[in-house]
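> Sequence and predicted structure below; questions after.
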Amino acid sequence: MEGERQQAFRAHLLARLEELAAGEALGRGGKKVVELDQQSVGRLSRMDALQSQAMAQAASRMRLAEERRIRAALARLDEGEFGFCTDCGEEIAAARLEQEPAVALCMSCARG
């Protein structure tokens, strides 16, 4: 893969990392411990807060997983292995990389 396309992929991956960091910063408030004092918060409000907390925690886990995939893709870029399947070594289709630059598997290996 030519250097110019690699730099474009790198820029895209780094920009996505910044977006994930910003999303994590915004989501921190939603992960706070929910008060169990029914005097200050009604039962239904507390249940709603618990559900919101669980959703914020799940979103945080998804951001962390995506961050790991992006960092692995950046490492592959540094090692000159970007664009090749990590299982079989075949080249990953350009359209697949354009859609998701952090992808590590070709379609054949992804399907199993």
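Thanks, I have it.

> For the rest of this, base every contact and every neighbour count on C-alpha atoms.
Noted.

> So which residues of the protein form helices?
In the chain, the segments counted as helices under DSSP state H are 3-27, 43-79, 94-99, 107-111.

> So which of those helices is nearest E35?
Ranking those by their distance to E35 (criterion: C-alpha to C-alpha) puts helix 43-79 first, at 7.5 Å.

> Buried residues in that closest one, which are they?
When neighbours are counted by 16 or more other C-alpha atoms under 10 Å, the buried residues of helix 43-79 are found to be 46, 49-50, 53, 56-57, 59-60, 63-64, 66-67, 69-74, 76-77.

> now the angle from that helix to helix 3-27?
Helix 43-79 runs at 160 degrees relative to helix 3-27, counting by axes from the mean of the first three to the mean of the last three C-alpha atoms, to 10 degrees.

> In addition, the following structure is provided for comparison:
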Amino acid sequence: MKNEQKEKFRRHITDKIQSLKKDIISYKELTRPIAPDNAIGRISRMEAINSKSINEEALRKTENSLVKLEHALKIIDDEDFGICIECDDPIPFARLMILPETNLCVVCAEKLTG
């Protein structure tokens, strides 16, 4: 990967990390415990609990993505960064921009996922 591509990639990851951190704050707010409240009906309470569960899953996925992006940012200067771990071919820059945390080229990813 060329140096200018690395810098563009580094900025891209940094921007995504900042965005994910903001999302995590929002999800944490949305996943706070739901206090029993007589002012809302039974159905509204059930909807709130369901919404909380959905937001908890979104929080887990976002936190997982954050960990992967932070890892990608740490290893961006490694000589084997951007190289497929299966076939040792370079991962296209466009793919890395879409999936910065990937360590597989498209062909190998398709083989592994079937």
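All right, it came through fine. Being a predicted model, the structure only gives us computed values, none of them experimental.

> Drop the TM-score for these two in here.
Remark: TM-score between the superposed chains equals 0.86 [TM-score structural alignment, normalised by the length of structure 1]; 111 aligned residues with a C-alpha RMSD of 1.7 Å.

> give the contact list for the spatially most central residue of structure 2.
Most central in structure 2 under C-alpha atoms, centre = their mean is S65, positioned 2.4 Å from the mean C-alpha point. By C-alpha atoms under 8 Å, 6 or more residues apart in numbering, the contact set of S65 of structure 2 is L20.

> same thing with the one 4 residues further on?
Neighbour list for L69 of structure 2: I13, K16, I17, P100, E101 [criterion: C-alpha under 8 Å, 6+ apart].

> Make TSV from those residues and add distance to F93 of structure 2 and neighbour count to it.
Written out in TSV, the entries for these read as follows (distance: C-alpha to C-alpha, whole Å; neighbours: other C-alpha atoms under 10 Å):
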residue	distance to F93 of structure 2	neighbour count
I13	13	22
K16	16	17
I17	19	20
P100	9	24
E101	12	20
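
> And for T86 of structure 1, the neighbour number?
Applying the criterion other C-alpha atoms under 10 Å, we find 17 residues in the vicinity of T86 of structure 1.

> for G112 of structure 1, that is, sorry about that
Other residues lying near G112 of structure 1 total 5 when counted by other C-alpha under 10 Å.

> Relative to L105 of structure 1, how far out is it?
When C-alpha to C-alpha, to the nearest Å is applied, the distance between G112 of structure 1 and L105 of structure 1 equals 10 Å.

> ditto for S52 of structure 1
With the distance defined as C-alpha to C-alpha, S52 of structure 1 ends up 34 Å from L105 of structure 1.

> repeat for E81 of structure 1
Distance of E81 of structure 1 to L105 of structure 1, computed by C-alpha to C-alpha: 12 Å.

> and what of D87 of structure 1?
To L105 of structure 1, D87 of structure 1 is 7 Å away according to C-alpha to C-alpha.

> and the two? which has more neighbours close in?
When D87 of structure 1 and L105 are compared on other C-alpha under 10 Å, the one with more neighbours turns out to be L105, at 22 against 12.

> Alignment lookup: that one to structure 2.
For L105 of structure 1, the aligned position in structure 2 is L104, judged by TM-score structural alignment.

> which ones are touching that match?
When contacts are counted by C-alpha under 8 Å, 6+ apart, L104 of structure 2 touches I83, C84, I85, E86, I91.
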